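> quick one, structure for this:
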Amino acid sequence: MTLLAVERIKLFTTRSPWWCMVMALVVTVGFAALVAGTSNADDPVTVATTQFGYGFGLVVIMVMAALAVTTEYRFGTIRATFQAVPSRSKALLAKTTVVAVLAGVIGEITAFGSWGIAKLIKGSADLAINSAYEWRVVAGTGLIYALAAVIAVSVGTMIRHSAGAISLVLIYSQLAENLIQIIPNVGPKIHRWLPFNMAQHFLTGRPDAGARGADGPPISEITYSPWVGLLYFGVFALVLLIISLWVVNRRDA
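Sure thing, here's the model as predicted:
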């Protein structure tokens, strides 16, 4: 518990987490307000489309998570941490836990905030959260944000440089996975099993009849259970975390 408290204090005494939290909230809720405000009878707002800003919030969260560890390497405070805590694995796990919990909380606040602002703007729209799909696309955001934070912390630990870590996680999650689809014949098959696509499948797999993804997270066409997607994404995050623990114990701080 002491390690968790220390990591919480270190995280919140820097400005970047606060700026990232505000940006994630403003961007996601702002896009939900825009979608709701521009909807009409022919293109009504739905529970899923209130989550239009999900991807933008995810980007901010991964930046925050990567900075949480790379900033310590940049200013050399990680050395003091490892001197105070001989077990580097415990120190890194404590940091990862704090960042992941914060990311999960932010995810839930932004998701339900987006849904709430849309409901406030379009009171006449059917925005009741009833089905399993609707619950996943809203409440599931926190789980994806938390796991994405674990991935970003792990990458940041291995690379140690803010620019490199942020570039890698953003280029891969936002660009590389989608570009793989253009590889002839095998591209779409490979893409089905890539981690962030699996995370997307958890949120939007097996949609309700008539669900659309044009103004929200793209509808997943994968046929197996969405919970398989969450498990796959979680295992991917765990593997990266284990690798980062091995790396941090093998090299000098």
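> C-alpha only now, for contacts and for neighbours.
Noted.
> gap between Ala24 and Glu108?
Per C-alpha to C-alpha, to the nearest Å, Ala24 is found 11 Å from Glu108.
> and these two? Which one has more around it.
Ala24 (25 against 18; other C-alpha atoms under 10 Å).
> identify the residue nearest that one in space, chain neighbours excluded?
Using C-alpha to C-alpha, 6 or more residues apart in numbering and skipping the chain neighbours, the partner closest in space to Ala24 is Gly57 (4.7 Å).
> may I ask which helix or strand encompasses the one you found?
helix 54-75 (DSSP states H and E).
> this one as well, want them side by side:
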Amino acid sequence: MSTHQPPMPQAAPAAPDRQPAPGAPYSGYTSPIPVVRTHLGHAIASEWTKIRSVRSTIWTIGVFVLLVVGIGLLAGAVVSNSASSDDLSGESALSLGFFGLLLGSMCIITLGVLTTASEYGTGMIRTTMVACPSRARVLAAKAIVFFGVAFVITLATSAFVAMTQVSMLSDVARTPTGAEWLKGTVGVSLYIALLGLLSLVIGSIIRHSAGAITIMIGAVLAPLVIALFMFSQSLEKVRTALFEYSIPNQLSVFYSNSLSDSGPSGWDPLWIILLATAVAFGAAYLLLEKRDV
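Below is the predicted model:
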């Protein structure tokens, strides 16, 4: 009988040690996906995608356009049919745009608050911060995108209403000057956009949509309403200051139709709202860096 034994299997050769020598560059796997250093432009693109894809933007901007255009055209039609040249002597036809923008500003305020505060309510802010750990960059991107949207929409709407009202009231009101056109379109659009930006920053500070909207609407209406009920002579200075620096009065300044004989004039309201927004923006940045999301 044969005693031949099958050959024993040879052990596989040991895999070569692929560890790089100390100090040598690593030459292992390289991802085919290019690594791109993120910057503010990426955050802006992300925020633009958010603001144009949510329903709140469509609803608030839609209602804003409806209010500004509807009230503006209605006011122009009523005045053109009932007023005479003596009633509006010396008055610019642009002044009627004030009423629609005052109500429409509530929509811009709401959109500004929702741009930041809604993410805290839904928890989406955690995803945002993971995608972009730089909190200052996130806040700056939101501010840039919102301000651009608010300014463009307000400018287009207010310019359309202004041109329509001037044509409707050409027989009973004087033709606006170039400076009045600039203030009644570009100036008031900058003011409304900054008011919305202030609302965005307040939303970032409060982190609650309903609370921030209530605060901003109160800031718009409360000073004027409180001043109306100050009958005491001892409070006359306070009453005058509330009238002069209330947001409705500052809006009316852009139409050369101030509610008071003193107070802000010219482009003063724009610098006031710009200063208030800058201070609030600084506070929001400090709180954003210190608080958890």
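> where does the helix holding Gly57 of the first structure end up in the second structure?
Alignment of helix 54-75 of the first structure against the second structure: residues 101-122, by TM-score structural alignment.
> of all the residues in that stretch, which ones are buried?
101-102, 104-120 (16 or more other C-alpha atoms under 10 Å).
> Ser167 of the first structure: neighbouring residues, count only.
12.
> could you look up the SS state of it?
Counting by DSSP: H, G, I helix; E, B strand; the rest coil, the backbone at Ser167 of the first structure sits in helix.
> any idea what it aligns with in the second structure?
By TM-score structural alignment, Ser167 of the first structure lines up with Thr214.
> so that match versus Ser199 of the second structure, what's the distance?
In terms of C-alpha to C-alpha, Thr214 of the second structure sits 10 Å off from Ser199 of the second structure.
> now the helices for the stretch 51-200 of the first structure?
54-75, 77-84, 88-121, 132-159, 162-171, 177-179, 187-191, 195-204 (DSSP state H, counting those that start in this stretch).
> what's the closest of those helices to Arg8 of the first structure?
If you check each of the helices of the stretch 51-200 of the first structure against Arg8 of the first structure by C-alpha to C-alpha, helix 88-121 wins as the nearest, at 6.2 Å.
> and that closest one, what's buried?
Result for helix 88-121 of the first structure [16+ other C-alpha under 10 Å]: buried residues 88-89, 91-119.
> trace Ser46 of the second structure over to the first structure, please.
Aligned counterpart of Ser46 of the second structure in the first structure: Val6 (TM-score structural alignment).
> same deal with Leu155 of the second structure?
The alignment partner of Leu155 of the second structure in the first structure, by TM-score structural alignment, is Glu108.
> and its match, what does it touch?
Shown in contact with Glu108 of the first structure (C-alpha atoms under 8 Å, 6 or more residues apart in numbering): Val138, Ala139, Gly140, Thr141, Gly142.
> and what of Gly229 of the first structure?
With contact taken as C-alpha under 8 Å, 6+ apart, Gly229 of the first structure is in contact with Met198, Ala199, Gln200, His201, Phe202.
> now Asn178 of the first structure. Nearest residue, chain neighbours left out?
Once flanking residues are discounted, Asn178 of the first structure sits nearest to His191: 7.4 Å by C-alpha to C-alpha, 6+ apart.
> how many neighbouring residues does that neighbour have?
Neighbours of His191 of the first structure under the rule other C-alpha under 10 Å: 20.
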